[in-house]
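Participant: Here's a sequence, model it:
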Amino acid sequence: MNTLDLTPLYRSSIGFDRLAGLLDSALSSDAVSPNYPPYNIEALEDNHYAITLAVAGFTDQELDIKVEKGVLSIRGEKASNEQHNYLHQGIANRSFERKFNLDDHVEVVDASLDNGLLTISLVKEIPEAMKPKTIAINKASKVIEHQSASKSEAKGDKAA
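Facilitator: Coordinates of the predicted model:
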């Protein structure tokens, strides 16, 4: 597989290091990280999102959710190491860690575990300063005449 060198991007841009880091990790993480547990990301409505992970066999005490520096981390750590005599083991009960990069204004609102599905609710809250504003156009513009001091003095001299 060909690799993509992002070094020129780092050399010629300022302030885009987070974007370059995201691209770099996205291109390299798929080859290294396993696809466990499977997950969905869905847009529920404007600025509302949900991430759902299939975590069958995990309890809420075995799951840990953290947000740090714009990265949502979900970690599952199996508490018991009971020995079973499986004839077939198709349900993975291994520990995992999944990370999701969040946009600057995306906040985690809620998390729930139901029927083996962990659902994390997210909301993108755009600050008022960044929301688009409508600027009213003044319909009537006033023309202000500028009179120089010498013209007003001349008019004053004629009146006297």
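Participant: all contacts plus neighbour counts: C-alpha atoms, from now on.
Facilitator: Will do.
Participant: longest helix in the chain, by residue count?
Facilitator: In the chain, taking DSSP state H as the definition, the longest helix is helix 17-32.
Participant: Could you check that helix and say which residues are buried?
Facilitator: Ala20 (16 or more other Cα atoms under 10 Å).
Participant: for it, packing partners?
Facilitator: helix 7-12 (3 or more Cα pairs under 8 Å, 6 or more residues apart in numbering; DSSP states H and E).
Participant: To check against the first, give me the structure of this:
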Amino acid sequence: MRTFDFTPLYRSTVGFDRLFDMLDSGIRSDWPPYDIEKLGDDQYRISMAVAGFAADEIELTQQGNGLLVSGAKTQTEDRADAFLHRGIANRSFKQSFSLADHVKVTDASLENGLLSISLTREVPEQLKPRRIAIGTTEAKPAGEPRQIGQDLKSAA
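Facilitator: Model (predicted):
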């Protein structure tokens, strides 16, 4: 259920389509549960509880600014009457994350049912801020008289 109508904002803004699309698609599934941690200025980690899934049953795909984590259980021959209670979910899942510019997946590991995805922001050198030195021109000595049109005549 959507509680906000962004239609008036679409008519009065230019270039913010991606932002409004992210707000519209903000409804996320709550399974599997996950945490997002900020480890440093440019270091992040997504931790997902994927109990019952093996590493070969989980797929990570980064395309542009999107990260898709999907899991599908391989079919096994289970007898339905063998379980008295089935509380570990075996259903497939797809969870997508929108990443900021220049954020890349650097590592992923699965240990004790917890999938850890390490992310790093790597801004290219040409996009980083750089300090520009301000040059000075040689000024004429203060005691030397100048006429207003003198510099224009000498340049011609």
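Participant: Helix, strand or coil: sort out the aligned residue in structure 2 for Asp64 of structure 1 for me.
Facilitator: The equivalent of Asp64 of structure 1 in structure 2 is Glu59 (alignment by TM-score structural alignment). The three-state label given to Glu59 of structure 2 by DSSP: H, G, I helix; E, B strand; the rest coil is strand.
Participant: Contacts only, for Glu59 of structure 2.
Facilitator: By Cα atoms under 8 Å, 6 or more residues apart in numbering, the contact set of Glu59 of structure 2 is 68-71.
Participant: Return the residues in contact with the spatially most central residue of structure 1.
Facilitator: The centre of structure 1 sits closest to Asp103, judged by Cα atoms, centre = their mean, with a distance of 1.8 Å. Going by Cα under 8 Å, 6+ apart, Asp103 of structure 1 touches Gly70.
Participant: that older thread, which positions in structure 2 sit opposite the next helix or strand after the longest helix of structure 1 in the alignment?
Facilitator: Remark: after helix 17-32 of structure 1, the chain's next helix or strand is strand 39-45, criterion DSSP states H and E. With TM-score structural alignment applied, strand 39-45 of structure 1 matches the range 34-40 in structure 2.
Participant: Please compute how far that stretch lies from its chain's middle.
Facilitator: Averaging C-alpha positions (Cα atoms, centre = their mean, to the nearest Å) puts stretch 34-40 of structure 2 12 Å from its chain's average.
Participant: mind listing what's buried in that stretch?
Facilitator: Tyr34.
Participant: quick one on the thing from earlier: could you check how far the match of Asp64 of structure 1 is from Ala100 of structure 2?
Facilitator: To Ala100 of structure 2, Glu59 of structure 2 is 21 Å away according to Cα to Cα, to the nearest Å.
Participant: ok, now Thr7 of structure 2?
Facilitator: Following Cα to Cα, the distance that separates Thr7 of structure 2 from Ala100 of structure 2 is 24 Å.
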